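Trainee: okay, structure incoming, though there's no sequence with it:
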């Protein structure tokens, strides 16, 4: 008696709750009984919740396992594969779907479609033109239905996102919130929200993301990130990526970022699908705190990271100092003490490892003293938001381009629906790719604009001014505020000067911390070696 195997597939796990599973199982048993087949219920191939539209079931699902079982003779040639209809095998483009059917039949398997009782074998596909045509027509219809369904779903979600301010789109939300489905209101989980606030507070105090992660794990702070589909925690421990995601997530100030699902090279991608919706979630962080964190994150890593994560801040230029010769980071080094005097320097990291930049020791104390001396004048000359209008102009230009892309795509979609020309489809795909890149760039500029907005920037300047004028200099606080205000601090060893680049754009006047020495005479610019170390050398 020939063997028969049942193959089930639905597009989503939710269909498990419907009639699809029962119907397909019943049809398989009835067909096997009528045709005297031995239905193997121990090796039933179920692709539950795997979509045939993207070809996942034939490439990574149980259908791939079935083909492998046939090729290794675990499933004998001459067996039957029972499916409800051909579209259960694949809903890809007809050409690709046909290859899937052929690959099964070429292994000596008879494919039976239970809805009409048709059988497909290698011999039938080779010699019965009508069977070949019918299978192609079924695949064409299935692919068009899936494509149309995808378009309708996108349109539905577009409409939902347009009404996002009226009611929640979905029960999925940030890990520190839960939706009351009866009232439609979001409720804050106090313990989780306190952890988020703590992360922002520690980050703004100057601690790096790695140090924050370590302290959360050492204190056994519960991880509250969850897989929204499975409702389970994503891990047992905190990771640096979790801290980073919290610090950059606008949901903490109540903003919702609409997203859509796209497929590229058979990979599922989440992409921004519109402008942020403010006030969608309850805010657990005030906007000033959030924007200060974004300013701190922009191109200025914390000096308190790695082996220095729990150390004392000695260098107020940590994460900012750059070499004028090569652009590499200038690091803080200590050459020890001699007669009670510490010998500390700024040195180009590239020069330290012999990577081509001349090795020059720049005494740290004169640089810090010169900056503190000139800081009041520097802060008074900080650029205003008006001087950063180019950023806003660029955002407006991108908004116009995005609107034009959407209109163009809509016109192409209408034309494709009428003509089904492949050229139109390719043009739509190209424009969609360009639009996604444009949206990504626009989002980056928008975040930067928020971080350097005039009221926020002015407040940070005042805070830095107060910290610099304090009776006792808190170097960690000063460094944190400087990384919010400045993009970099470029040190020029040859001219014994430095200048600052503002995050709002532009550069400061020069700060001079010494007088250049004659390099031909000394061979080294502006160095002040520890006499003890020099003698030992």
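Mentor: Received, thanks. None of these values were measured; they are calculated from a predicted model. Residues are numbered from 1 along each chain as shown.

Trainee: contacts, neighbours, all on C-alpha from now
Mentor: Noted.

Trainee: residue 183 - that's part of a helix, no?
Mentor: No: read with DSSP: H, G, I helix; E, B strand; the rest coil, residue 183 is coil and lies in no helix.

Trainee: quick check: longest helix of this protein.
Mentor: For the chain, the helix reaching the highest residue count under DSSP state H is reported as helix 129-162.

Trainee: so how far is the following helix or strand past it off the chain centroid?
Mentor: Per DSSP states H and E, the first helix or strand lying C-terminal to helix 129-162 is strand 177-180. Chain-centre distance of strand 177-180: 24 Å, with Cα atoms, centre = their mean, to the nearest Å.

Trainee: just checking, what packs against strand 177-180?
Mentor: strand 185-188 (3 or more Cα pairs under 8 Å, 6 or more residues apart in numbering; DSSP states H and E).

Trainee: pull out the buried positions in the longest helix of the chain.
Mentor: For helix 129-162, the neighbour count (16 or more other Cα atoms under 10 Å) marks 131, 135-136, 138-144, 146-147, 157-158, 160-161 as buried.

Trainee: from those residues, pick the one nearest residue 96.
Mentor: residue 139 (9.3 Å; Cα to Cα).

Trainee: quick one: name whatever helix or strand follows the strand or helix carrying residue 465.
Mentor: Using DSSP H and E, residue 465 sits in helix 454-469. Downstream of helix 454-469, the first helix or strand assigned by DSSP H and E is helix 475-485.

Trainee: one step back: which helices and strands sit right next to the helix holding residue 465?
Mentor: By 3+ Cα pairs under 8 Å, 6+ apart, helix 454-469 packs against helix 287-297, helix 364-380, helix 475-485.

Trainee: identify, out of those, the most deeply packed stretch.
Mentor: Ranked by mean neighbour count, the helices and strands packed on helix 454-469 are led by helix 475-485 with a mean of 24 (mean count of other Cα atoms under 10 Å).

Trainee: what angle do that helix and helix 364-380 make?
Mentor: 50 degrees (axes from the mean of the first three to the mean of the last three Cα atoms, to 10 degrees).

Trainee: quick check: next helix or strand after helix 475-485?
Mentor: Counting by DSSP H and E, what follows helix 475-485 is strand 486-492.

Trainee: try this one next to it:
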């Protein structure tokens, strides 16, 4: 079984993901590192993993660690990430433990900014482990500082009466920007007209007694799938409406609202 190599990137906001801020830099550095590593050893490259959300508050590496533990990634495989802040979470010991948890499976970690590869062997001696803890603590402090700066920025915008968008919007809503200044500013939101029609058709059919399977078949026959569906597929001709998505729409609070007592 071939050893694999993959690029892991994390950005804190949807804007960084869609507009390229932060994400493009990570992807460029990771791609450069992967090219260097593939010249030294034979790896099979897997699709990139890109996650949106603060690693300081969330658990962004669970799927990678679980795959490594399950043997999905052969020993000697490589996870390439921008720097150690990709691991940072609630405290530096937790960050170090999560890193050790991955390394203990025999999968290695490469930081593209420092061109440094971390292996389980490097943690055997006391000095190596202390060095990792020190770097984990520094990474955690940096993530905490970034999180605090973001919260302060949001608070400042709210105080000025500006619109603040946090998290990912439903894919039938888009932001409106004021581009008259030096930096685009969000001034509102709007429902995308053609997607509104699709949502209304889905619910009309559901109200009339059709199930998700029937609705999905109708969509695939009559409505062009939205471009973001299956964006990782190499064969774009396979982009289709999926029953799982239709089911999510029918129970999504963003579409049907939320009842409060």
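Mentor: Yes, it's here. Just so you know, these numbers come straight off a predicted model, no measurement behind them.

Trainee: redo the helices and strands packed on helix 454-469 of structure 1 as JSON lines? Include distance to residue 41 of structure 1.
Mentor: Listed next are these as JSON lines, based on distance: least, Cα to Cα, whole Å:
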{"stretch": "helix 287-297", "distance to residue 41 of structure 1": "57"}
{"stretch": "helix 364-380", "distance to residue 41 of structure 1": "77"}
{"stretch": "helix 475-485", "distance to residue 41 of structure 1": "64"}
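
Trainee: closest one to residue 116 of structure 1 among these?
Mentor: Comparing those under Cα to Cα, the one sitting nearest is helix 287-297, at 60.8 Å.

Trainee: quick one: that closest one aligns where in structure 2?
Mentor: Counting by TM-score structural alignment, helix 287-297 of structure 1 pairs with no residue of structure 2.

Trainee: just stretch 401-409 of structure 1 next, same as before
Mentor: Using TM-score structural alignment, stretch 401-409 of structure 1 finds no match anywhere in structure 2.

Trainee: same thing with stretch 482-493 of structure 1?
Mentor: Under TM-score structural alignment, there's no match for stretch 482-493 of structure 1.

Trainee: name the element the residue lying closest to residue 262 of structure 1 once chain neighbours are set aside belongs to?
Mentor: The shortest distance from residue 262 of structure 1 to any non-neighbouring residue, by Cα to Cα, 6 or more residues apart in numbering, is to residue 269 (5.1 Å). Applying DSSP H and E as the criterion places residue 269 of structure 1 in strand 267-272.

Trainee: which stretch of structure 2 lines up against that strand?
Mentor: Under TM-score structural alignment, there's no match for strand 267-272 of structure 1.

Trainee: stretch 140-153 of structure 1 now?
Mentor: Stretch 140-153 of structure 1 maps onto residues 137-150 of structure 2, going by TM-score structural alignment.

Trainee: average distance between that stretch and structure 1?
Mentor: By mean Cα distance after the TM-score superposition for structure 1, the fitted stretch 137-150 of structure 2 averages 2.0 Å away from its aligned residues in structure 1.

Trainee: off-centre distance for that stretch?
Mentor: Counting by Cα atoms, centre = their mean, stretch 137-150 of structure 2 comes out at 19 Å from the chain centroid.

Trainee: and if you look at stretch 103-115 of structure 1?
Mentor: 42 Å.

Trainee: against structure 2, where does that stretch fall?
Mentor: So stretch 103-115 of structure 1 sits over residues 101-113 in structure 2, by TM-score structural alignment.

Trainee: what sits up against that stretch?
Mentor: The contact list for stretch 101-113 of structure 2, computed with Cα atoms under 8 Å, 6 or more residues apart in numbering, reads 29-30, 32-33, 65, 68-69, 73-84, 116-120.

Trainee: what residues of that stretch count as buried?
Mentor: Buried residues in stretch 101-113 of structure 2, defined by neighbour count with 16+ other Cα under 10 Å: 101-112.

Trainee: which of these fall in helices?
Mentor: Per DSSP H, these map to helices at 101-103.

Trainee: wait, which of these is closest to residue 39 of structure 2?
Mentor: residue 103 (22.4 Å).

Trainee: I'd like the distance between the closest one and residue 83 of structure 2.
Mentor: Residue 103 of structure 2 sits 16 Å away from residue 83 of structure 2, taking Cα to Cα, to the nearest Å as the criterion.

Trainee: rewinding a little: for the residue nearest to residue 262 of structure 1, give me its contacts.
Mentor: Counted by Cα under 8 Å, 6+ apart, residue 269 of structure 1 has contacts 261-263.

Trainee: redo the residues you listed as CSV? Include distance to residue 414 of structure 1.
Mentor: Formatted as CSV, these follow (distance: Cα to Cα, whole Å):
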residue, distance to residue 414 of structure 1
261, 22
262, 20
263, 21
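
Trainee: dump the residues you listed to a markdown table, plus secondary structure and distance to residue 401 of structure 1.
Mentor: Output for the contacts of residue 269 of structure 1, formatted as a markdown table (DSSP: H, G, I helix; E, B strand; the rest coil; distance: Cα to Cα, whole Å):
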| residue | secondary structure | distance to residue 401 of structure 1 |
| --- | --- | --- |
| 261 | strand | 22 |
| 262 | strand | 21 |
| 263 | strand | 23 |
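
Trainee: and of these, the nearest to residue 189 of structure 1?
Mentor: Distances from residue 189 of structure 1 to the contacts of residue 269 of structure 1, taken by Cα to Cα, are shortest for residue 261, at 28.0 Å.

Trainee: which non-adjacent residue is nearest that closest one?
Mentor: Residue 261 of structure 1 sits nearest to residue 270 (Cα to Cα, 6+ apart), 4.8 Å away.

Trainee: likewise for residue 199 of structure 1?
Mentor: Spatial nearest neighbour of residue 199 of structure 1, chain neighbours left out: residue 212 (6.9 Å); criterion: Cα to Cα, 6+ apart.

Trainee: quick one: contacts for that neighbour?
Mentor: Residues counted as contacts of residue 212 of structure 1 (Cα under 8 Å, 6+ apart) are 199, 202-203, 243.

Trainee: could you flag which of the residues you listed are buried?
Mentor: Buried among those (16+ other Cα under 10 Å): 199, 203, 243.

Trainee: what is the burial count for the spatially closest residue to the last one that is not a sequence neighbour?
Mentor: Okay, so that is residue 243 of structure 1. Distances taken as Cα to Cα, 6+ apart place residue 209 nearest to residue 243 of structure 1, at 6.4 Å, with adjacent residues excluded. Neighbour count of residue 209 of structure 1, defined by other Cα atoms under 10 Å: 24.
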